[in-house]
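Participant: Just the structure for this:
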Amino acid sequence: MTERVDFDLTDYPITDPTVGKLKALLGATPIEVDRQALGPAGACYWIADDVAKQNGASVQHGWMIEWLPNVYIQAMHHAVVKLPNGQMVDVTAPQRAQPSDGVTAFIPDDSVPVNLQWPASIENRYVILVDDEDVEQAIQQYRVNNSAMIAFNKWAMSVPGASWSPFQGWQAPAWPSEQPSDEPLRSSFRLMHEARRRIRDRYL
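Facilitator: Purely as a prediction, here's the structure:
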């Protein structure tokens, strides 16, 4: 069984000298957005939408910037609440390492559409900071895995009566007996986490 390896990424410091590489990737530099966690990690679009509706505010999409210092920078698509006065607040709990009342490094960007009815498997973007084949392999296999998940989600959306929520996952009155092969998901998962294990042993 493949050991799952998840890194405790930390908030990206927006004054770090590597910020120029981030700007080259995304066309902008991050700002700091206050974090007030009102819902769990992994459900930012739906939490931000609910909070915005309750407070006469709007949702601002963009990229949450985190990093594994000196190894890579990760830009994950994200949603925050934009108040009527223009102030932005990140209302989603952070991942493992960050404090819930800190600040999120964030680049506003409304160019990527989000459909709240279905999973949003928007691919992370990366700036690699080291010359390391394992880092490149881990990111490449993540992309393969994410593409396989998108393909599965498209198939699931076509099943009569199927529905999805960020808290309960997929549900359907009955799933077809013939389903897409999960081999791309399983093989990319294995290769991704094997590369991550080597990265962990080398840098952490």
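
Participant: going forward, measure contacts between C-alpha atoms and count neighbours the same way
Facilitator: Fine.

Participant: Using the three-state scheme, assign the residue nearest in space to the middle of the chain.
Facilitator: The centroid of the chain falls nearest to M76 when counting by CA atoms, centre = their mean (4.0 Å). Secondary structure for M76, judged by DSSP: H, G, I helix; E, B strand; the rest coil, is strand.

Participant: need the contact list for it.
Facilitator: M76 is in contact with W63, M64, I65, E123, N124, R125, counting by CA atoms under 8 Å, 6 or more residues apart in numbering.

Participant: another one to check against the first:
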Amino acid sequence: MIYLGIPAWARECEQIENWSGLGPARAARLVQFGPMSFYYWNCDKYVAAYGGNVIYGWQIVAVPGLFAKALHHAVVEAEDGSLVDPTDPYGVHTGETTILLDNSLQPARDYPPLYSNKYLPFSEQGANACRLVRDAEEDQLEICRRLNAIAKSQGIEWSPEEYRGPDLTEEVHFLHDAYAETQQRISAAYDFCRSILDANKSS
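Facilitator: Got it, this is the predicted structure:
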């Protein structure tokens, strides 16, 4: 993982706010509660246990100096108006999640919605790195969408606790192989980012 959390007060956040048309960026305090990737369900359970409301938006992380990435996310608005993130963090963090609030997408809970991420290059170098990462990650996301569609068509129910994937039909075997290939591309794209960062440090 090469992503770092960007504090809501950081200079890059102003650029991200202008780019997204959302904002201002807010900080949500991270609490250890539920696993990464299950943010919608984690928030539901947190609200059931402690109160508050589930709200949605875009979590902001970045490869410093290269590009920012916005992932659809959910946090909890506590009764005092503060934000809490009950999901294990994505990338390196400082105890907070930076989020641009946006309730225009409110996903159902039957299957992961798999919304596309948003990417913002910070420089020409960043644009090249961003393109490699975005293309590989988006291809992988499309494979996940197809796997979910197969599961739905076979009547396989999904839940974060019980999901083990659809029956391994021939098409699913093919998709699993394609998924592994995209994982290799993502790793190669991350290595490319690291090579740029290392070169910039030594120059």
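
Participant: Scan the contacts of M76 of structure 1 and report the most crowded one.
Facilitator: Greatest neighbour count in the contacts of M76 of structure 1, by other CA atoms under 10 Å, goes to I65: 28 neighbours.

Participant: pretty sure it is in a strand, no?
Facilitator: Yes: assigned with three-state DSSP, I65 of structure 1 falls within a strand.

Participant: Identify the residue of structure 2 aligned to the residue nearest to the centre of structure 1.
Facilitator: Alignment note: M76 of structure 1 maps to L71 in structure 2; criterion TM-score structural alignment.

Participant: related to what we said a few turns ago, quick one: the residue nearest to the centre of structure 1 and G62 of structure 1, what's the gap?
Facilitator: 8 Å (CA to CA, to the nearest Å).

Participant: and if you look at L38 of structure 1?
Facilitator: For L38 of structure 1 relative to G62 of structure 1 (CA to CA), the value is 19 Å.

Participant: do G27 of structure 1 as well
Facilitator: G27 of structure 1 is 12 Å from G62 of structure 1, where distance means CA to CA.

Participant: now swap in I199 of structure 1 and tell me
Facilitator: Counting by CA to CA, the gap from I199 of structure 1 to G62 of structure 1 is 28 Å.

Participant: sec struct for the counterpart of P13 of structure 1 in structure 2, please.
Facilitator: In structure 2, the residue paired with P13 of structure 1 is P7, using TM-score structural alignment. When classified by three-state DSSP, P7 of structure 2 comes out as coil.

Participant: shouldn't P7 of structure 2 be in contact with A28?
Facilitator: No: using CA atoms under 8 Å, P7 of structure 2 is not in contact with A28, being 10.2 Å away.

Participant: intersection of neighbour lists for these two?
Facilitator: Here P7 of structure 2 and A28 share the contacting residues E96, T97, T98, scored by CA under 8 Å, 6+ apart.

Participant: Is it possible to get CSV of these that adds neighbour count?
Facilitator: Formatted as CSV, the shared contacts of P7 and A28 of structure 2 follow (neighbours: other CA atoms under 10 Å):
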residue, neighbour count
E96, 20
T97, 26
T98, 24
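
Participant: before we move on, which element is the residue of structure 1 positioned farthest from its centre in?
Facilitator: Within structure 1, S177 marks the point farthest from the mean C-alpha position, 31.2 Å out by CA atoms, centre = their mean. Using DSSP states H and E, S177 of structure 1 maps to neither a helix nor a strand.

Participant: mind listing the helices for structure 2?
Facilitator: 11-20, 39-50, 124-153, 170-202 (DSSP state H).

Participant: So what's the residue count around L22 of structure 1?
Facilitator: Neighbours of L22 of structure 1 (other CA under 10 Å): 21.

Participant: and if you look at V84 of structure 2?
Facilitator: With other CA under 10 Å as criterion, V84 of structure 2 counts 22.

Participant: what sits against it?
Facilitator: Shown in contact with V84 of structure 2 (CA under 8 Å, 6+ apart): A28, R29, L30, V31, V75, V76, E77, A78.

Participant: The first one corresponds to which position in structure 1?
Facilitator: Matched across to structure 1, A28 of structure 2 falls on V33, judged by TM-score structural alignment.

Participant: In structure 1, what residue corresponds to C43 of structure 2?
Facilitator: In structure 1, C43 of structure 2 lines up with A48, judged by TM-score structural alignment.
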